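>>> Need a 3D model of the following:
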Amino acid sequence: MKDINTEDYRVTGKVKLSEIATHEDFGESNKKLKKELKHIRKNLGDFQDTLYAHGKYGVLVCLQGIDTAGKDSLIREVFKDFNARGVVVHSFKVPSDVEKSHDYLWRHYIALPERGKFSVFNRTHYENVLVTKVHPEYILGENIPKVDSMEDIDEEFWEKRYRQINDFERHIAENGTIIFKFFLHLSKEEQRYRLLRRIRLKRKNWKFSPGDLEERKLWDKYTTCYEEALSKTSKEHAPWFVIPADNKKAARVIVASIMMEALKKYKDIEEPELDDEIKANLEIFKKELEKETS
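So this is what the prediction gives:
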C-alpha cells in the first residue's frame, strides 16, 4: 500500500467542508486496508507499553462527527491491540445534573489520560460549540453568570468559548498530554444509507433514534458550526484532522497512521533503564529461576 501523507488531512486554515472529500480507499481492497490497519495498530499497542513504562506523557484522542460517522467502530478496531488497561474510552452524553453544576469543561478535565495511558473522547468538549450552537437554548441550563436569556448568547460569547477551549488544550499540552483531534467527515448520502441500515437490520434497530432524523434536518447548520470550530481551534499543539469517513476501513487506517507518525517523533519516550544493581545481577536472577524445578 502506498504511503499516506498525513499532512493532507491536517487543518491549517479556514475550512470549507464541501471542498473536502468524504471518501477514500487508496485504490486498495478492503482486505488490504484491514491488513494495513492490523500492522499499524500492533505498533500503536507496542508504543503504549513504552509510553506506560516512560510515565511522563498521556495521549488524548478526540473523535467528533455527525451521527453514524463511525466513531464506535473506529475505536474498537484501531485500539484492538492495546493493553486493556492502557486505553480508557469516555462517551460523553447529555450532561448530568452534577456535571451541569460545574463549568462545561470540568467533566472533560477529570477524564484526561493518566501519564502512560490513552484516553479516547467519543464526542468531546467540542459539543459545547457544536450542539449548543445549533441549540443555544441548552446554554441556559448551564447557569452561567450574566447569561440569563438567549440575547446574552451572542458572537462574543462563542468567541470566548473558543478561547477557553484553546486555553484548556494549551494548558494540558504543556503539561504532558499529546492531543489528536479527528473530525470524521461523512457525506449526507452515506448518513442516509447508514440510518436506513439501522432500521432495516433488526440487530441494528437499537442504534436508531427518531431524534437522528430531526438532527439530520439541521445538517447545514451543523456543517457551518463544524467549519468554524475546526478553523478556530486547530493549533500546532492540538491539531484537527479531517478524515474522509464514507469508507470506514480507510478512515481507520488514516487515523492510526496519523497517530503513529506523530508519536514516533517523541524520541524521549523510551523504556527506562534498569537500576544498575539489578542489571548487574540479572544473570544471577536468571540462574536462580532456571534451577527451580516444576
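>>> CA atoms for contacts and neighbours, from now on please.
Fine.
>>> measure residue 180 to residue 186 for me?
Going from residue 180 to residue 186 by CA to CA, to the nearest Å gives 19 Å.
>>> The two: which is more packed in?
Neighbour totals were compared for residue 180 and residue 186, and residue 186 leads with 24 against 20 (other CA atoms under 10 Å).
>>> what sits against the more buried one?
When contacts are counted by CA atoms under 8 Å, 6 or more residues apart in numbering, residue 186 touches 22, 65-66, 69, 244-246.
>>> Please apply the same query to residue 235.
residue 12.
>>> mind listing what residue 79 touches?
Contacts of residue 79 by CA under 8 Å, 6+ apart are 41, 44-45, 87.
>>> I'd like to know which elements the helix or strand where residue 61 lies is packed against.
In the assignment (DSSP states H and E), residue 61 maps to strand 58-65. Judged by 3 or more CA pairs under 8 Å, 6 or more residues apart in numbering; DSSP states H and E, the packing partners of strand 58-65 are helix 71-78, strand 118-122, strand 177-185.
>>> Next, the angle from the helix or strand that comes right after the first one to helix 71-78.
In other words, helix 71-78. For helix 71-78, the following helix or strand on the C-terminal side (DSSP H and E) is strand 87-91. Strand 87-91 and helix 71-78 are oriented at 170 degrees to each other (axes from the mean of the first three to the mean of the last three CA atoms, to 10 degrees).
>>> Could you tell me which residues within strand 87-91 count as buried?
For strand 87-91, the neighbour count (16 or more other CA atoms under 10 Å) marks 87-88 as buried.
>>> quick one: contacts of it?
Counting by CA under 8 Å, 6+ apart, 79, 111, 113, 117-123 sit against strand 87-91.
>>> To compare with the earlier structure, here is another sequence to fold:
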Amino acid sequence: MKDIEASDYQADADCDLTGRSTYEDFGLSDRKLEKRLLKVRRKLGDFQDKMYAHGKYAVLVCLQGMDTAGKDSLIREVFKDFNARGVVVHSFKVPTDLERKHDHLWRHYIALPSRGKFGVFNRTHYENVLITRVHPEFILGENLPDVQKVEDVDAVFWEKRFRQINDFERTLAETGTLVYKFFLHISKEEQRQRLLRRLRLPRKNWKFSPGDLDEREYWADYQRCYQDAIRRTTKEHAPWFVIPSDCKEGARLIVASILLQLLEQYEDIREPELDPEIKKHIEEYRNELKKQH
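Model (predicted):
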C-alpha cells in the first residue's frame, strides 16, 4: 500500500467534485484497513496527550457530507484511542429558538475546543451555506433585518456569509486553533444502498427518515453547493480535504493519516519540561517512594 499523502486529497480553489473518486480501499480487505487504522489512531492518541500537556494549541476537525456519508462511525473509530478529557464532539442539528436569536456562527463559537483539546464538529458552520442555500426559505427563520423574503437571499447575501466564515476560521487559526475540514465524498448509488440497509436492519431503522428520500431529489444542487463552498473557503490555514467515502474503512484510514501527518509537523508541540528544582531531586523522590509500604 502506498503512503497516504495529505496533498493528494487537499482541495484547491478549482476543486471539481465530479472528477474526484468516491471509492478507495488501497487494494486491502476491510480487516487490513482496520489494522492499519489501529496503528495510526494510537499515534494520534499519543499526540493528543502531548498536545494536552503542551496546552498552547487546539485542533478543530470539521466533518461534512451527505446523509449516510459515515460521519458518526468515522468519529467513533478514528478517535477511539483518545483520552476522553481531550476530545469533545458536537453534532449540530436544526438550530434551536435560542440559537436563532444569535448570529449563525454563535453556536459554533461556544462549542470550540479549548487549548490542549480536539474538537470535532459533526456537521458544522458550513450548514449555513449548504442546506440553507439549497433551501433559502430556511433563512427567513433567522429573522435577519435585511431579509424580508426569499428573493433577498441573493448572491450578495451568500458572498457576505462566505466572508464571515472565512473571517471566523482566520481568527481561529491566528489564535492557536488548527482547523482541518473533511468532505466525506460518496456517490448517489452508495447513499441509496446505505439507506436501504437502514430499512433492512431493525437496529438501523431509527436512523431513517422519509425526509432522506426528499433530499435525494436535491442531490445535484447539494453537490454544486458543496463544491462552491469548498472552493471559496479552502485556505492554507483552514484546508479542505475531499475524502473518497464509499468504502468506510478506507475513509477512516485516510482521515486519520492526514491528521497525523499534518499534526506531526508541529515540532514545537511537546511535553513541558519538568521544573529544574524538582528534576534535581528525582532520585530522592524515587528512593523515598521505594521505602514506603
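>>> rewinding a little: quick one: closest of the helices and strands packed on strand 58-65 of structure 1 to residue 156 of structure 1.
strand 177-185 (24.5 Å; CA to CA).
>>> ok, back up a step: reformat the helices and strands packed on strand 58-65 of structure 1 as JSON lines; add distance to residue 271 of structure 1.
JSON lines is the format used below for these (distance: least, CA to CA, whole Å):
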{"stretch": "helix 71-78", "distance to residue 271 of structure 1": "23"}
{"stretch": "strand 118-122", "distance to residue 271 of structure 1": "17"}
{"stretch": "strand 177-185", "distance to residue 271 of structure 1": "18"}
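>>> Any idea which of the ones you listed gets closest to residue 282 of structure 1?
strand 118-122 (31.8 Å).
>>> For the closest one, give me the average deviation versus structure 2.
By mean CA distance after the TM-score superposition for structure 1, the fitted strand 118-122 of structure 1 averages 0.3 Å away from its aligned residues in structure 2.
>>> State which helix of structure 1 is the longest.
Longest helix in structure 1, counting residues (DSSP state H): helix 30-54.
>>> Quick one: list the elements packing against it.
The contact analysis (3+ CA pairs under 8 Å, 6+ apart) places helix 30-54 of structure 1 against helix 248-263.
>>> Which elements pack onto the helix it packs on?
So helix 248-263 of structure 1, by 3+ CA pairs under 8 Å, 6+ apart, packs with helix 30-54, helix 71-78, strand 177-185, strand 240-244.
>>> Mind checking what helix or strand follows that helix in sequence?
Moving toward the C-terminus from helix 248-263 of structure 1, the next element (DSSP H and E) is helix 276-280.
>>> roughly how far is that following helix from the heart of the chain?
When C-alpha coordinates are averaged (CA atoms, centre = their mean, to the nearest Å), helix 276-280 of structure 1 and its chain have centres 41 Å apart.
>>> C-terminal to it, what's the next element?
helix 282-290.
>>> And the contacts of that following helix?
Contacts of helix 282-290 of structure 1 (CA under 8 Å, 6+ apart): none.
>>> Check how far it sits from its aligned residues in structure 2, on average.
Relative to structure 2, helix 282-290 of structure 1 is 0.9 Å off (mean CA distance after the TM-score superposition for structure 1).
>>> quick revisit: tell me the one among the contacts of residue 79 of structure 1 nearest to residue 194 of structure 1.
Distances from residue 194 of structure 1 to the contacts of residue 79 of structure 1, taken by CA to CA, are shortest for residue 41, at 25.8 Å.
>>> didn't the closest one look like it was pressed against residue 256?
Yes. Assessed by CA atoms under 8 Å, residue 41 of structure 1 is found in contact with residue 256 at 6.7 Å.
>>> residues bridging contact with these two, i.e. touching both?
Joint contacts of residue 41 of structure 1 and residue 256 (CA under 8 Å, 6+ apart) are residue 78.
>>> what's near enough to touch residue 248 of structure 2?
70, 74.
>>> Of all residues in structure 2, which one is nearest the centre?
The residue lying closest to the centre of structure 2 (CA atoms, centre = their mean) is residue 62, at 2.2 Å.
>>> Could you report the separation of that residue from residue 112 of structure 2?
Per CA to CA, residue 62 of structure 2 is found 11 Å from residue 112 of structure 2.
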